[in-house]
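**Q** just to be clear, the model below is a prediction. Sequence and coordinates:
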Amino acid sequence: MDEQVDRLVKKTWGKFQKLPRSKRLMIAVSGIPGSGKTTLASVVARRLNDLHHEHFPALAQNDELAAFVPMDGYHLSRAQLDAMPDPTTAHARRGAAFTFDARSFLDLVKKLRQPISPETKTLYAPSFDHAQKDPVNDDIPIHPEARILIFEGNYLSLGTGAPEWKEAAELMDELWFVEVEEDVARERLVKRHIKAGIAKDEEEARKRADENDLVNGREIVQNRLSVHEVIKSKHDGSWKPENQGMETADVSREA
């Protein structure tokens, strides 16, 4: 993965150098559940910050150029799912596109797309508390100094369904998509569901992966917009749990 991440970091850094000081570079990383998109997005953001500090060693350690913004905080809360016409299905399908607050995500993207000025304030994105199984409002700060934003989420290149997904995608400077074989994603998801306590055993975890996650994944693949980068995530035995599912990545430019 390192070689490919290095290329993406170098490309992003180069584009940033040409950016007016009033603008942000905004990249959305998407893929099916279990593809490794979270790892890719977080690693790219971290390496960009490392590069920034190499060029400007006098900066404070917490003065970060790149911010990683996951979409998990835009899950609808359990109370909101309870209020849906069919709450049983809503809870069973949690993670499907209709169980996210696409409108609020679009609102944040629009605010971040505004020119940066001396009056620009810190904006906040929600996070997700896996212990409580609900979002936490205003938990991820996005400071005016954060001029490269790496968004990550399943539906950030989705062209159908709620129009907010497509509109948000069109506001990004680049769309990256992480591809993975379905069998590889399934095995990652089974391990993840058991570890997170979402499923009590492997049988229950496989059922959730097959009846929810991978159903969502097929929608994501079939209705994907054209993207700038396709990252192919492969299973080669080098995966480690701390990598959250990204094993190796071969990157190809999509025309």
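**A** Here it is on my side, so go on.
**Q** from here on, contacts and neighbour counts on C-alpha atoms
**A** Fine.
**Q** make sure residue 134 is actually in contact with residue 75.
**A** Yes: taking contacts as Cα atoms under 8 Å, residue 134 lies within contact range of residue 75: 7.5 Å.
**Q** in the helix or strand where residue 193 lies, what counts as buried?
**A** Residue 193 belongs to helix 182-196 when assigned by DSSP states H and E. Using 16 or more other Cα atoms under 10 Å as the test for burial, helix 182-196 gives 182, 185, 186, 187, 188, 189, 190, 191, 192, 193, 194.
**Q** over to stretch 142-155?
**A** For stretch 142-155, burial by neighbour count (16+ other Cα under 10 Å) applies to 142-155.
**Q** residue 47 belongs to a helix?
**A** Yes: counting by DSSP: H, G, I helix; E, B strand; the rest coil, residue 47 is found in a helix.
**Q** where exactly do the helices run in the stretch 1-150 of the chain?
**A** 2-17, 37-55, 78-82, 87-92, 102-113 (DSSP state H, counting those that start in this stretch).
**Q** so residue 128 touches residue 140, yeah?
**A** No: at 10.1 Å, residue 128 and residue 140 do not qualify as touching, with contact defined as Cα under 8 Å.
**Q** quick one: contacts of stretch 152-169?
**A** Stretch 152-169 is contacted from outside by 28-33, 37-38, 41, 68-72, 97-98, 102-103, 105-106, 109-110, 175, 177, 220, 223-227, using Cα atoms under 8 Å, 6 or more residues apart in numbering.
**Q** give me the buried entries from those residues.
**A** The neighbour-count criterion (16+ other Cα under 10 Å) marks 28-33, 37-38, 41, 68-72, 97, 102-103, 105-106, 109, 175, 177, 220, 224-225, 227 among these as buried.
**Q** where along the stretch 151-255 of the chain do the helices fall?
**A** 163-170, 182-196, 202-208, 214-222.
**Q** dump those helices to a markdown table, plus distance to residue 55.
**A** Compiled in a markdown table, these are given as follows (distance: least, Cα to Cα, whole Å):
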| stretch | distance to residue 55 |
| --- | --- |
| helix 163-170 | 31 |
| helix 182-196 | 37 |
| helix 202-208 | 45 |
| helix 214-222 | 38 |
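**Q** alongside the first one, take a look at this:
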Amino acid sequence: MTGEQLVARVRGLAAAGERVVVGIAGCPGAGKSTLAGWLAGHLTAAGLPAVWVPMDGFHLADVELERLGRRGRKGAIDTFDAHGYLALLRRARAETGNVVYAPSFDREIEQPIAGAIPIPPDARVVVSEGNYLLAAAEPWRQVRAAMTEVWYADLDDRVRLDRLVKRHVQFGKAPAEAVRWVAEVDEPNAVAIRATRDRADLLVDVDALPLTPSDSY
């Protein structure tokens, strides 16, 4: 699909009048965040106010990951507050009479920031991206049900892995550590994520879109 077709698809979903929640799933480094930001911006420019709310805002803080013994595999499915994310999605879809605040994720400090993203009453669309939106385990199955549609961002693995290593280096890892992290942490997660691909409502070829990779792909 072209970018224009993606925007038109969401406009069609919003035609019924209810707030739409579009999820974008995909492997680490596939361009989910870049696509989500692009989509929210273009929807807003087209007269359909949209807000980008990343699932990464529900990363458990490092202090809790340390307590649980999971910091060495940060980004795995059990290193997120999945129930908190589900509650936010349900609020975002139902509460249209007041501002709903969502957390962001700051890559400079690798920590979630509470209350950083306002979803105003006039927002017609919430775009949210994350690795595990199509996972079958609970509560992720309920996360999927809380969304209007979930798309899967597809990208050539060679491009994806190159970007992923560069991102880790950009945000503080030594090159050798970045390569190790991708191989030992990110790619095992990617195998599980790729297995959920067929559950998506739409497959999006990220390479075919006019996107400029950001530091949040």
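**A** Sure, I can see it. These numbers come from a predicted model, not from an experiment.
**Q** let me see the TM-score of these two.
**A** Counting by TM-score structural alignment, normalised by the length of structure 2, the TM-score of this superposition works out to 0.92. Behind it: 216 aligned residues with a Cα RMSD of 2.1 Å.
**Q** returning to what we had before: now the helices of the stretch 1-150 of structure 1 as JSON lines including distance to residue 120 of structure 1?
**A** Listed next are those as JSON lines, based on distance: least, Cα to Cα, whole Å:
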{"stretch": "helix 2-17", "distance to residue 120 of structure 1": "19"}
{"stretch": "helix 37-55", "distance to residue 120 of structure 1": "21"}
{"stretch": "helix 78-82", "distance to residue 120 of structure 1": "32"}
{"stretch": "helix 87-92", "distance to residue 120 of structure 1": "38"}
{"stretch": "helix 102-113", "distance to residue 120 of structure 1": "10"}
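**Q** ok, and which of these has the densest surroundings?
**A** For the helices of the stretch 1-150 of structure 1, ranked by mean neighbour count under the definition mean count of other Cα atoms under 10 Å, the leader is helix 37-55 at a mean of 20.
**Q** and the contacts of that one?
**A** 5, 8-9, 13, 29-31, 59, 61, 64-68, 70, 149-153, 177-178, 243-246.
**Q** so what's the gap between that helix and the chain middle?
**A** Relative to the centre of its chain, helix 37-55 of structure 1 is centred 14 Å away, using Cα atoms, centre = their mean, to the nearest Å.
**Q** try stretch 78-92 of structure 1
**A** Offset of stretch 78-92 of structure 1 from its chain centre (Cα atoms, centre = their mean): 24 Å.
**Q** and it, end to end?
**A** 11 Å (Cα to Cα, to the nearest Å).
**Q** in structure 1, what range does stretch 113-123 of structure 2 match?
**A** Equivalent residues of stretch 113-123 of structure 2 are located at 136-146 in structure 1, counting by TM-score structural alignment.
**Q** identify the residue spatially nearest to the aligned residue in structure 1 for residue 157 of structure 2, adjacent ones excluded.
**A** Matched across to structure 1, residue 157 of structure 2 falls on residue 182, judged by TM-score structural alignment. Distance criterion Cα to Cα, 6 or more residues apart in numbering; nearest residue to residue 182 of structure 1, sequence neighbours excluded, is residue 214 at 7.5 Å.
**Q** give the contact list for residue 35 of structure 1.
**A** Going by Cα under 8 Å, 6+ apart, residue 35 of structure 1 touches 178, 179, 180, 185, 233, 245, 246.
**Q** again, 10 Å this time
**A** Taking Cα atoms under 10 Å, 6 or more residues apart in numbering, we find residue 35 of structure 1 in contact with 154, 177-182, 184-186, 188-189, 217, 231-234, 244-247.
**Q** on that earlier part again, right, and the residue nearest to residue 182 of structure 1 touches residue 34 too?
**A** Yes: Residue 214 of structure 1 sits in contact with residue 34 when judged by Cα atoms under 10 Å, with a separation of 9.1 Å.
**Q** what touches both of the two?
**A** If you check residue 214 of structure 1 and residue 34 against Cα under 10 Å, 6+ apart, the residues they both contact are 182, 183, 185, 186, 189.
**Q** got these as TSV, with distance to residue 122 of structure 1 columns?
**A** Putting these into TSV (distance: Cα to Cα, whole Å) gives the following:
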residue	distance to residue 122 of structure 1
182	39
183	41
185	36
186	38
189	34
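**Q** common neighbours of residue 128 and residue 140 of structure 1, please.
**A** Common neighbours of residue 128 of structure 1 and residue 140, counting by Cα under 10 Å, 6+ apart, are 70, 73.
**Q** quick one: what's aligned to residue 222 of structure 1 in structure 2?
**A** Correspondence of residue 222 of structure 1 to structure 2, assessed by TM-score structural alignment: residue 195.
**Q** how many residues are close by its match?
**A** Under the neighbour criterion other Cα atoms under 10 Å, residue 195 of structure 2 is assigned a count of 11.
**Q** show me what contacts it?
**A** For residue 195 of structure 2, the set of contacting residues under the criterion of Cα under 10 Å, 6+ apart consists of 134, 135.
**Q** how close does it sit to residue 189 of structure 2?
**A** For residue 195 of structure 2, the distance to residue 189 of structure 2 equals 10 Å [Cα to Cα].
**Q** repeat for residue 21 of structure 2
**A** Counting by Cα to Cα, the separation of residue 21 of structure 2 from residue 189 of structure 2 is 24 Å.
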